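[1] here is a sequence together with a model predicted from it:
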Amino acid sequence: MNIIVEKLVAEAKETASKLGIQKFDIYGGITDEISVEVDSGATKQVSASDRAGITVRVWNDQATVGVTSTTNVDRIGLELALQSAYEASFFGAKEYIPDFSPQAIAAIPEREPQTAPSVPIEKLVTTLLDAEKELLESDPAIAGVPYNGLSQRHFTRFYLNSDGAMRSESSSFSSIYLYTKTEVADKKPRSAGAYRVSRDFAELDVKGCITETATKTISHLNYDKIKSGKYLVVFSPEAFLSLVSAFSSLFNAQSILDKNSLSTPDSLGKAIAAPLLNVSDDELHFGNVGASTFDGEGTPTRRTPLIVDGVLTNFLHSSVTAKRLNAAPTGNASIGAKVSVSPNFFHVERSNAANADNEKVLDLKTAENVILIDDLQALHAGVQPSQGSFSLPFDGWIVNKGDRVSVESATVAGDILELLKAIVYVEPDVKVTSSGVAPHVWVEGLSITGEG
């Protein structure tokens, strides 16, 4: 266990005893991060931060709970937080009162160390400067890399409660982001970007990030307007994951109980997608370099099937929602003034039904008049999760037998449940991204609004 965490645990127990607090829990984290940015061959920004924060819950003898958060994790800060939470507990909710997760003391399988050695700041700066230079030299049309960043982060998470639960883990990862702009006579500026992440800086695919950014940028130089209409649309792994995330309230038990979801408690067991699709929440997938083995309540994280062969199979739960819906916590809780539920790491794949079926294989090398969506934009404004509708600008191409022409400007619109049922092909090969795992997904009859 981290020395700082050991000290905090000891002080928490001593302070709670001193204050006469019998029941409490604490979730927190310590983050050490260094990041750099460059601009036109020079260092633009170097930042370093060392942050810590805890959320404290205290129950009084009336069984109501108070919550407080603080970034002051020394003995004085801890005492103030416990005292404040205790005082707040007398004004806590009288119904659906949270309690310790029944799985907070369940065993968690050991895993290999998730940390890697740090590299000097000079190495980060040099690597990013070289990446910018290589991008600028890859094609005369690329005039700049206005958005970029290279960072390394080390963090420790912990959870403890007065019943003896104690969890702690440390992780680290490095990431790089590159985003270009072009300047070509008589053409609109075009842009593209790529992102890579790795647990160890030595294994960070900087070259792959450069190549993907350059290839995408150059491919957008040949652009044209498209006519509005219904199209066969292919979502890139990143685009499909962003759409699933935007409508994650479909699987969120708290959203369902709050009536802010298209799903209801009775939706389990019903088909909500084409039988070709499987979707899971898979926090411990090997590709998730920032994976945690436990959530904010201390519940072990796990793989939770959400859609199996097109059928809604499970919801994501905290201990509170699990109790209300007679289910088990799934390791997706965050504690605060209210216990919230959120997805961890989506895993989209072909279903067993798709693999067993002799379906027609679709291929961008032979398909005609297909829209390939690479990146969805304005998700914060163009998605109505409780209604199921979306209207989103996108970056992508119109593809005819392998030939790609960038779409100058267009939006894709529809209803998420109709989209899920209109899936006609899920490719077998998946891509691991920073937000999840997914293949290319083909959807028939989506509305595209262009300027042509």
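    Arrived safely, thanks for sending. Numbers count the residues shown, from 1 in each chain.
[2] can we go C-alpha only for contacts and neighbour counts from here?
    OK.
[3] sec struct for Leu78, please.
    helix (DSSP: H, G, I helix; E, B strand; the rest coil).
[4] break down the stretch 151-300 of the chain into its helices, ranges please.
    Using DSSP state H, counting those that start in this stretch, the helices of the stretch 151-300 of the chain run over 206-219, 237-246, 253-257.
[5] for His285, find the nearest of those.
    Minimum separation from His285 across the helices of the stretch 151-300 of the chain (C-alpha to C-alpha) falls at helix 237-246, 15.1 Å.
[6] circling back to that earlier point, any chance of a markdown table for the helices of the stretch 151-300 of the chain, columns distance to Ile34 and mean neighbour count?
    Shown next, in a markdown table, are the helices of the stretch 151-300 of the chain (distance: least, C-alpha to C-alpha, whole Å; neighbours: other C-alpha atoms under 10 Å):
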| stretch | distance to Ile34 | mean neighbour count |
| --- | --- | --- |
| helix 206-219 | 17 | 19 |
| helix 237-246 | 26 | 20 |
| helix 253-257 | 35 | 22 |
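[7] of these, which is nearest Phe394?
    helix 237-246 (9.0 Å).
[8] mind checking how far that closest one is from the chain centre?
    Distance, stretch centre to chain centre, for helix 237-246: 10 Å (C-alpha atoms, centre = their mean, to the nearest Å).
[9] who touches it?
    Residues outside helix 237-246 that contact it (C-alpha atoms under 8 Å, 6 or more residues apart in numbering): 343, 346, 348, 373-376, 379, 383, 385, 430-431, 433, 435-441.
[10] run the chain-centre distance for the longest strand anywhere in the chain.
    When the chain is parsed with DSSP state E, its longest strand is strand 142-161. Counting by C-alpha atoms, centre = their mean, strand 142-161 is centred 13 Å from the centre of its parent chain.
[11] which helices and strands sit right next to it?
    On a contact count with 3 or more C-alpha pairs under 8 Å, 6 or more residues apart in numbering; DSSP states H and E, strand 142-161 meets strand 23-39, helix 121-138, strand 166-182.
[12] export the helices of the stretch 151-300 of the chain to TSV and tack on distance to Glu132?
    As requested, these are exported to TSV (distance: least, C-alpha to C-alpha, whole Å):
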stretch	distance to Glu132
helix 206-219	8
helix 237-246	23
helix 253-257	43
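[13] pasting the second one now:
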Amino acid sequence: MPTIQELATDAKAAASRLGIHKFDMAGSIIDESSVKVDQGKPDQVKASNRCTVAVRVWNEQGAVGITSTTNVDPVGLELALKTASEASFFGATENVPDFSPEFAAPLAKESHEKLPAAGVSDLLEKLLGAEKELKSAHAAIASVPYNSIAQRDSDRFYLNSEGAMRTESASTASMYLYTKTEEEGKKPRSAGAFRISRGVEHLDVAGCVKEAAEKTISHLNYEKITTGKYTVVFSPEAFLDLLRAFSNLFNAQNILDKQSLSTPESLGSAIASPLLSLADDALHPANVGVTTFDGEGTPTRRTSLIADGVLTGFLHSSGTAKRLNATPTGHANMGAKVTVSPHFYHVFSTAIAEPELDLNTAENVVLVDDLQALHAGVKALQGSFSLPFDGWLLKGGKRISVESATVAGNFLSLLKSITHLGKEAHLTPSGVCPYVWVEELSITGE
């Protein structure tokens, strides 16, 4: 696999031979491995090393063509440049993308250095030990059918014909455990836990096992729930899942395509409870996978989306920023077309501290821990959702596992119905978020 510097040298040489004067490239080199176990034995070992590069070429008329390739030797890069050049003559003539105005701006933060990769035998040893410990936590835990430890080294880059050259490196490791119970006369119950860190040696294996065990055991004695309106508390993971499902609310490309719950005129309007503030912050200290620039070479930054309930910003590429007279925010992805997506959400409250609501003393409150079927139960353009969930009914100081139920509502109404945010923020793969209390959501029992 060539180095990024070699890719840049080869690309410039190929562009010169082809008479191409304006081009840019964005891509990544990924080296990853993962393991899975089954009933005390290794079940699956995967490893891959791959490189993907997106190439854009502008012709003399200013139109742009784009292509992608996984063949990154000199011949492959030259072919990609030639293909993109030929495609440019069929490119759009309106709202043509251009280089980001910030492709040479200084980055706000340096990327992390890569950490040494662990051996496959070490991954298997940790995962086998976790599976054994989890199964021994309770007699009802019969198996851990979904499990994994994975590690990834990545090198990202952006370069263009104006001399831009950005690179960053990162190492991440993750662990996932998901159980299944078997008890006579009872339905199988399941629960899971996830951990992520910069390297395998930093993974909180014990914490992952403990969380998966406690959740699983808490679901063994389940009961039906009466259909009705309840105060609902969303776990950090569940609330961030909802935010991502309705991310068109902040996505400038969706807004321009009229595929959003917002319009350009929505900025400055109150869309949520004054208790809620939200930012997208790729540079957040808790973000394991820090991204310092986007697919167009624009530096990433903290972008305020909601401040005290008021919509304050959108996520932009350089193209959407130009069309909406805004500043690029570093959220572009280069592909068949330039798309916009969030990095790392930070949910918080700037309101004067109120007495902390205690989940251990809450009465007739539903705690939603994990939302399911988000691909099918969310109508992103209508703002509505109806989703099965794993969770508990909090009653009399006890957590009663809900046998089977769905939570439904309108996302914009939900945002305005937030009554409390917990003081403690929790790290999830999608961002940092506290527990979020919402009044009067519909819960439908089986």
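    Received, thanks. Note that the coordinates shown come from a computational prediction; the quantities given were computed from them, not determined experimentally.
[14] care to give me the TM-score?
    Laid over one another, the chains give 0.98 as their TM-score (TM-score structural alignment, normalised by the length of structure 2), with 446 aligned residues with a C-alpha RMSD of 1.1 Å.
[15] and the longest strand of structure 1, which stretch of structure 2?
    Counting by TM-score structural alignment, strand 142-161 of structure 1 lines up with residues 141-160 of structure 2.
[16] just give me the mean distance for that stretch relative to structure 1.
    Mean deviation of stretch 141-160 of structure 2 relative to structure 1 after superposition (mean C-alpha distance after the TM-score superposition for structure 1): 0.4 Å.
[17] turn the helices and strands packed on strand 142-161 of structure 1 into JSON lines, including mean neighbour count and distance to Lys360 of structure 1.
    Listed next are these as JSON lines, based on neighbours: other C-alpha atoms under 10 Å; distance: least, C-alpha to C-alpha, whole Å:
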{"stretch": "strand 23-39", "mean neighbour count": "21", "distance to Lys360 of structure 1": "47"}
{"stretch": "helix 121-138", "mean neighbour count": "18", "distance to Lys360 of structure 1": "39"}
{"stretch": "strand 166-182", "mean neighbour count": "22", "distance to Lys360 of structure 1": "37"}
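[18] kindly present these as a markdown table, with separate columns for distance to Asp61 of structure 1.
    Converted to a markdown table, these look like this (distance: least, C-alpha to C-alpha, whole Å):
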| stretch | distance to Asp61 of structure 1 |
| --- | --- |
| strand 23-39 | 9 |
| helix 121-138 | 51 |
| strand 166-182 | 23 |
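[19] out of those, which comes closest to Phe155 of structure 1?
    Of all these, strand 23-39 sits nearest to Phe155 of structure 1, with 4.3 Å by C-alpha to C-alpha.
[20] so where does the residue nearest to Asn95 of structure 2 when sequence neighbours are not counted fall, helix or strand?
    Of all residues not flanking Asn95 of structure 2 in the chain, Gly319 sits nearest, at 7.5 Å (C-alpha to C-alpha, 6 or more residues apart in numbering). Following DSSP states H and E, one finds Gly319 of structure 2 within helix 318-323.
[21] which strands and helices sit next to that helix?
    So helix 318-323 of structure 2, by 3+ C-alpha pairs under 8 Å, 6+ apart, packs with helix 252-256.
[22] the same query, at a cut-off of 7 Å, please.
    When contacts are defined as 3 or more C-alpha pairs under 7 Å, 6 or more residues apart in numbering; DSSP states H and E, helix 318-323 of structure 2 packs onto no helix or strand at all.
[23] pretty sure Thr321 of structure 1 contacts Ser255?
    No: Thr321 of structure 1 is beyond contact range of Ser255, at 9.8 Å (criterion: C-alpha atoms under 7 Å).
[24] average offset between the helix holding Gly319 of structure 2 and structure 1?
    Here helix 318-323 of structure 2, set against structure 1 after superposition, deviates by a mean of 0.4 Å using mean C-alpha distance after the TM-score superposition for structure 1.
[25] which outside residues touch that helix?
    Under the criterion C-alpha atoms under 7 Å, 6 or more residues apart in numbering, residues Pro97, Ser100, Ala252, Gln253, Thr327, Pro328 lie in contact with helix 318-323 of structure 2.
[26] repeat that for stretch 213-232 of structure 1.
    The contact list for stretch 213-232 of structure 1 (C-alpha under 7 Å, 6+ apart) reads 135, 138, 178-179, 190-194, 370-371, 405-409, 443-452.
[27] what range does that stretch cover in structure 2?
    Residue span in structure 2 matched to stretch 213-232 of structure 1, by TM-score structural alignment: 212-231.
[28] okay, how far is it across stretch 398-408 of structure 1, tip to tip?
    End-to-end distance of stretch 398-408 of structure 1 (C-alpha to C-alpha, to the nearest Å): 10 Å.
[29] just the buried positions in that stretch, please.
    By 16 or more other C-alpha atoms under 10 Å, the buried positions in stretch 398-408 of structure 1 come out as Ile398, Val399, Asn400, Arg404, Val405, Ser406, Val407, Glu408.
[30] still on that earlier bit, among the contacts of helix 237-246 of structure 1, name the ones in strands.
    Members of those lying in strands (criterion: DSSP E): Phe346, Val348, Ile373, Asp374, Asp375, Leu376, Val383, Lys431, Gly436, Val437, Ala438, Val441.
[31] export those as a markdown table, with columns for neighbour count.
    Output for those, formatted as a markdown table (neighbours: other C-alpha atoms under 10 Å):
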| residue | neighbour count |
| --- | --- |
| Phe346 | 27 |
| Val348 | 27 |
| Ile373 | 23 |
| Asp374 | 19 |
| Asp375 | 19 |
| Leu376 | 23 |
| Val383 | 21 |
| Lys431 | 16 |
| Gly436 | 24 |
| Val437 | 25 |
| Ala438 | 27 |
| Val441 | 24 |
